[in-house]
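In: return a 3D structure for these sequence lines:
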Amino acid sequence: MAYDRYVAICNPLHYPLVMNQRFCIQLVTGSWVANIVVQIGQTYQIFSLPFCGPNQINHFFCDIPPILNLACGDTSVNEILFYIDAVLFVTVPFLLILGSYSKIISTILKLPSATSRTKAFSTCSSHLMVVVLFFGTGSITYLRPKSSHSEGNNKVLSLFYAIFTPMFNPMIYSLRNKDVMMSLRKLLWNKTHH
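Out: Predicted coordinates for the structure are as follows:
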C-alpha cells in the first residue's frame, strides 16, 4: 500500500505502468511465500522443544512468546531466531514504509495549491493511521526486552495488531468515501435528534 501511494503521488504518470496487475500479484505472492517459509521454520522449532509442565497458554491466541514460556528446555536459540524474524518482518517493512512516506510528504509539500496538498494528505492519512497502529503495537509487543514484558500488556497489545487493526482497516479506508461519510452523518444526526 505504501509503495502504491508512493508511485501514485511521486510518479503519477508512471502509475499505470508500474502498478499493473502482474506486479501487484508478485507483491502479494512474495509476501505470502516469505511469511509461509518463516512460519514453517518457527513451527518446526516450537515442535522440537520439550514441554513437560502446564499446557495452557496465557494468551488470547497461539502466539510464539507465550508458547516459549511453556517450554521446559533452553529456548534461547528460539528467542534469538524469533527476534531476528521480528526485526526482518516488523522493523524492515516499517522503515521502508516510513521511507516511502517521507518521499511522499516531501513531494506533497512541493505541490503548488493547498487543495492538492490536502487531497494528497487525505489519500495517505488513512493508510498511515493503520500502519502506525499495526506496527506500533507489534513493535512494542515483540521488540522490547524480555525483562520488561508483562503478560497482561502483551495480551492487550496483541488485540490491537491481530484483531482491532484488521477490523478497523475497512472502516478507516471507507471513511474517506464521501457517500459513506454522508450516510454516517445522517445516521448520527438522526440518533441525536430523535
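
In: alpha carbons only for contacts and neighbour counts from here, please
Out: OK.

In: what residues are up against V130?
Out: Applying CA atoms under 8 Å, 6 or more residues apart in numbering, one finds that V130 lies in contact with 165, 169, 172.

In: to compare with the earlier structure, here is another sequence to fold:
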Amino acid sequence: MEERNQTHVKEFIFNGFTSNEKSKTVLFTFFLVIYSLTLISNSSIIMLVWSNTSLHKPMYIFLGNLSFLEICFTTSTVPKMLSGLLSKVNSISFEGCFLQFYFFFGYGSAEHYLLTVMGYDRYLAICHPLRYNTLMSNYKCCIFAASCWIIGFIWTLVPITLISTMSFCGPNKINHFLCDPGPLMELTCDRSYSLELTITVYISVLLFITSSCTFISYAFIIRTILKIPSASGRRKAFSTCASHLIVVSIFFGTIMYMYVRPPGSHPFPTDKVVAVFYSVVTPFMNPVIYSLRNKEVLDVIKKMMRSS
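Out: Here you go, the predicted model:
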C-alpha cells in the first residue's frame, strides 16, 4: 500500500497550444500584448480608486478588489504560458504544478464570490436606493470583499488536497497550458471515477450557487429598470447592465463548460480555447466594461487629465 501511494513523477510537461514555431511566435506576441494591457488597465483602476476620495464607495471598493483579483488570477498562469511558448520543453515541477493549481483556483473562486457580491451591491443600489447606505456601508463592503478572498482560498483546499495525494507514477505530459483537474486526473495511476465525480460535484455546487445568485440579482435589476418612465433612462441603464451581464456570462459560462460535466475524456484542444477566455480574455475585458462605461470614473479621469 505504501509503495502504491508513493509519488514517482517529479515534474510535468505541458503540451501547450502547438509545436509549430511560427504559431508559437504569433501566440506569444498576442498573449503578451493582452497580458500587458490587463496589468496596465487593472493597475490603473486600483490607483484611481485608491487616490480619489470621491471613489471611496462600496461599488468602487469592490471594483478595486476585482482589478487586483484579475491581476493575480491572470498572473498565476500567463507568465508560465508565455515562457512555455519560448521553450522547447515546457516543464513544471510537481510542487510548482499544484502551487499554480491552488492559486489559480483560489483567485478564480474568490472572483466568483466577488462577482456575486457585486451583483448584490448593484441590486441594492438600483432596487433599494433609499436604504442603500444603510444596507451597504463601506465597512460592510470591506467585510464582504475580505470574505470573498478568505472563502475562495479555503474552498480550494479540498480539490487540491484530494488530487495532490493521488499517485502519479506514469505519463507526465499534461495536454493543457496549465495545471487543471481534468488533465491531471487523467495522469493518475489509480484513477478513481468516484473521486472525479466528487470533485466535479464540489466545483459544480460553487458555480451554481454563485452564478444563480448573480443572475437573480440582475433579474431584479432588469425588472426595476423596466419601470423607469424615461425611454432614454431605460436605454442607458440597459446598456450598462447588458455589458456587465455579457462579461459575467462569458466568465461563468466558460468555467461551467470546463468543470460542470461528467468525468472522463474530454476534447482538450477545445478546452484550451475555452480556458483562454476565462483566464486571459475576461481579466482584460473587465476593466473596460466595469470602469470605462462608468460615468463617475470617466469624470475622475477627465479631471485628472485637465489638472495635469
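
In: ok so, going back, so which of the contacts of V130 of the first structure comes closest to L111 of the first structure?
Out: Closest to L111 of the first structure out of the contacts of V130 of the first structure is I172 (25.3 Å), distances taken as CA to CA.

In: would you confirm that that closest one contacts C124?
Out: No. Under the criterion of CA atoms under 8 Å, I172 of the first structure is not in contact with C124, lying 11.4 Å apart.

In: thinking again about what came up before, now list the buried members of the contacts of V130 of the first structure.
Out: Neighbour counting with 16 or more other CA atoms under 10 Å marks 165, 172 as buried within the contacts of V130 of the first structure.

In: Serialize the contacts of V130 of the first structure to CSV and add fields for distance to L81 of the first structure and secondary structure.
Out: Formatted as CSV, the entries for those read as follows, by distance: CA to CA, whole Å; DSSP: H, G, I helix; E, B strand; the rest coil:
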residue, distance to L81 of the first structure, secondary structure
T165, 26, helix
N169, 30, helix
I172, 34, helix
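
In: possible to save the contacts of V130 of the first structure as TSV with distance to I97 of the first structure?
Out: Rendered in TSV, the data for the contacts of V130 of the first structure read as follows (distance: CA to CA, whole Å):
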residue	distance to I97 of the first structure
T165	17
N169	17
I172	18
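
In: output the residue interval of the first structure matched by stretch 269-284 of the second structure.
Out: Counting by TM-score structural alignment, stretch 269-284 of the second structure pairs with residues 152-167 of the first structure.

In: that older thread, among the contacts of V130 of the first structure, find me the one that's closest to V18 of the first structure.
Out: Using CA to CA, the contacts of V130 of the first structure come closest to V18 of the first structure at N169, 24.9 Å.

In: spatially nearest residue to the closest one (excluding sequence neighbours)?
Out: Once flanking residues are discounted, N169 of the first structure sits nearest to V130: 6.6 Å by CA to CA, 6 or more residues apart in numbering.

In: who's in contact with the residue nearest in space to the middle of the second structure?
Out: What sits nearest the mean C-alpha location of the second structure, by CA atoms, centre = their mean, is G108, with 4.1 Å. If a contact means CA under 8 Å, 6+ apart, then G108 of the second structure has 73, 152 as its contacts.

In: what about the residue found closest to S211 of the second structure once you drop the neighbours it is linked to in the chain, helix or strand, and which?
Out: Spatial nearest neighbour of S211 of the second structure, chain neighbours left out: F252 (6.7 Å); criterion: CA to CA, 6+ apart. Counting by DSSP states H and E, the element that carries F252 of the second structure is helix 231-259.

In: residues in the first structure aligned with that helix?
Out: Using TM-score structural alignment, the match for helix 231-259 of the second structure in the first structure runs over residues 114-142.

In: mean deviation, that stretch versus the second structure?
Out: Compared with the second structure after fitting, stretch 114-142 of the first structure has a mean deviation of 1.4 Å; criterion: mean CA distance after the TM-score superposition for the first structure.

In: buried residues in that stretch, which are they?
Out: If you call a residue buried by 16+ other CA under 10 Å, then stretch 114-142 of the first structure has these buried ones: 117, 120-121, 123-124, 126-128, 130-131, 134-139, 141-142.
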